[in-house]
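Novice: The sequence isn't on hand, but the structure is:
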């Protein structure tokens, strides 16, 4: 699967988009960095629709630093003019740097006061060489994050492990399966998810399933929808369609036609 576009519902509409690995100094805090850059003709716009990963993102643009909390459904943003963003998909362990209640940030954004970080990222992104400016911007954000949380607790690392297990193992269809893998109780997973993610562990499983199913629907039009439903653990095609309608706002068949 092409993980560069996983969660991006219409990749053909993307502006220039780069995904960069997290430096070692923030390996426990950041899953990866993402940097879109766009230059849209006057009078036009580019609508980006995303089924985000079930996590928070730190996002820096020219005039603001924001924490985007976990989302409960697909989101969209219309890009206009010329611009860029430097984002970090955060591991759960990084969330306490910004909030003690990530659930309170569901489907919302929190402006972060970090003028030094903002100025340094803007300066880096002014470099005319693309690879250089993106690398410098990532280094700036990584160093800033590492300073905010120089040590990660065992509890936070366990939550990272929970999220990684769910994201990386499609055979884990129930919270009980994840608890068994990590040798902890379901209640422990629920507590950790509430504290560090803002979505319950069952919601993390559901998001992974829906992202993968949507990716398969888009990239493999030759595979019938009933087969995709079965592949990703849905009881039947109707349950797959219900999840599409509830979280994306359209059916699998209409998404396949549009994409």
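Specialist: That came through fine. Quick caveat: nothing in here was measured; it's all calculated off a predicted structure.
Novice: can we go C-alpha only for contacts and neighbour counts from here?
Specialist: Will do.
Novice: Would you map the helices across this structure?
Specialist: 115-125, 130-148, 154-168, 175-182, 186-196, 201-219, 225-231, 237-247, 252-258 (DSSP state H).
Novice: Structure two is appended below for comparative analysis:
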């Protein structure tokens, strides 16, 4: 089934018409829905063109990335990530629900932040075996079926804490009025210490990080669409544009005005 709700938010200055890059997504089967957010597929054809670098503000979830000759488990990337595409190629990925990858490991997910790890560390198959099966077909449905066959070998049990965490993360994503950890504490009737401990253990990043990441997803998208920068800052809970610009530059890597210009 095609994944319906995704405006490519978090992919900075993404324009498929200009880049010859195509992204599609599919939902997992019911059996794996407590673990997987969606499967994602990237195809590009840049033959005869210069390499293209795509910048991304990652969502708060672990990814498994399959690319021929280079596959790995990728923890949450705390900073802006940049991927250089050249020639012609394909990537198949699995985005886990926030906190769901914790079921594969007994260590806090903070140990996986900003790291790429061999697939065989967590799964009873190696990268080469997975790549051969995944890229044996060009049909997305067949690729999904193969991936789900691999993942079904060792499925972690559902964890109520993951569902609880996802309610909080989804609220942050959907409600721009949640601009501080104190507001989360009031909304979910949990202490700040409890929230911080749960986020560190299951996600690897803090509640403040998740709030800032989703607000910057909104900000970058709004600025790309021509919104007034001062208005964007106010709508996202900032009292002044200077504070907003400081946070935006720290996370996105450039000022809001430079981002609008494409610098």
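Specialist: Happy to help now that I have it. Source: prediction; values computed, not measured.
Novice: nearest spatial neighbour of the aligned partner of residue 15 of structure 1 in structure 2, skipping sequence neighbours?
Specialist: In structure 2, the residue paired with residue 15 of structure 1 is residue 21, using TM-score structural alignment. For residue 21 of structure 2, ignoring the flanking residues on the chain, the nearest one in space by CA to CA, 6 or more residues apart in numbering is residue 44 at 4.4 Å.
Novice: For the equivalent of the one you found over in structure 1, list the residues it contacts.
Specialist: Applying TM-score structural alignment, one finds that residue 44 of structure 2 aligns to residue 38 in structure 1. Counting by CA atoms under 8 Å, 6 or more residues apart in numbering, residue 38 of structure 1 touches 15-16, 79, 81-84.
Novice: 7 Å - rerun?
Specialist: Each residue near residue 38 of structure 1 by CA atoms under 7 Å, 6 or more residues apart in numbering is listed here: 15-16, 82-84.
Novice: Of those residues, which is the most crowded?
Specialist: residue 84 (19 neighbours; other CA atoms under 10 Å).
Novice: if I line the two up, what does that one land on in structure 2?
Specialist: Aligned partner of residue 84 of structure 1 by TM-score structural alignment: residue 90.
Novice: about what we covered before: would you confirm that the match of residue 15 of structure 1 contacts residue 43?
Specialist: Yes - Residue 21 of structure 2 lies in contact with residue 43 (CA atoms under 7 Å); the separation is 5.8 Å.
Novice: mind checking how far the spatially most central residue of structure 2 is from residue 77 of structure 2?
Specialist: The centroid of structure 2 falls nearest to residue 59 when counting by CA atoms, centre = their mean (2.7 Å). Noted for residue 59 of structure 2: a distance of 9 Å to residue 77 of structure 2, by CA to CA, to the nearest Å.
Novice: next one: residue 233 of structure 2
Specialist: Applying CA to CA to residue 233 of structure 2 and residue 77 of structure 2 gives a distance of 24 Å.
Novice: again with residue 186 of structure 2
Specialist: 28 Å.
Novice: which one of the two has more residues nearby?
Specialist: residue 77 (21 against 11).
Novice: and residue 116 of structure 1, how many neighbours does it have?
Specialist: Around residue 116 of structure 1 there are 9 residues (other CA under 10 Å).
Novice: typo on my end, residue 105 of structure 1
Specialist: 17.
Novice: Tell me which residue of structure 2 matches up with it.
Specialist: Using TM-score structural alignment, residue 105 of structure 1 lines up with residue 112 in structure 2.
Novice: what's the answer for residue 156 of structure 1, then?
Specialist: By TM-score structural alignment, residue 156 of structure 1 lines up with residue 162.
Novice: circling back to that earlier point, doesn't residue 75 make contact with the match of residue 105 of structure 1?
Specialist: Yes - with contact defined as CA under 7 Å, residue 112 of structure 2 counts as touching residue 75 (4.9 Å).
Novice: So residue 17 of structure 1 is in contact with residue 11, correct?
Specialist: No - Residue 17 of structure 1 is beyond contact range of residue 11, at 9.8 Å (criterion: CA under 7 Å).
Novice: How about residue 192 of structure 2: what's its closest non-neighbour residue?
Specialist: Looking at residue 192 of structure 2 with CA to CA, 6+ apart, the closest residue is residue 185, at 6.0 Å.
Novice: Tell me which residue of structure 1 matches up with the one you found.
Specialist: So residue 185 of structure 2 corresponds to residue 179, using TM-score structural alignment.
Novice: Count the neighbours of that match for me.
Specialist: Neighbour tally, residue 179 of structure 1, other CA under 10 Å: 19.
Novice: To which residue of structure 1 is residue 215 of structure 2 aligned?
Specialist: Going residue by residue (TM-score structural alignment), residue 215 of structure 2 aligns to residue 209.
Novice: next one: residue 231 of structure 2
Specialist: In structure 1, residue 231 of structure 2 lands on residue 227 (TM-score structural alignment).
Novice: Please report how far that match lies from residue 64 of structure 1.
Specialist: In terms of CA to CA, residue 227 of structure 1 sits 44 Å off from residue 64 of structure 1.
Novice: Who has more neighbours out of those two?
Specialist: residue 64 (16 against 12).
Novice: Now for the more buried one: which residues touch it?
Specialist: Here residue 64 of structure 1 is in contact with residue 118 (criterion: CA under 7 Å, 6+ apart).
Novice: and if we set it to 6 Å?
Specialist: Not one residue lies near residue 64 of structure 1 by CA atoms under 6 Å, 6 or more residues apart in numbering.
Novice: do the one 5 residues further on as well
Specialist: With contacts taken as CA under 6 Å, 6+ apart, residue 69 of structure 1 has the following neighbours: 56, 105-106, 108-109.
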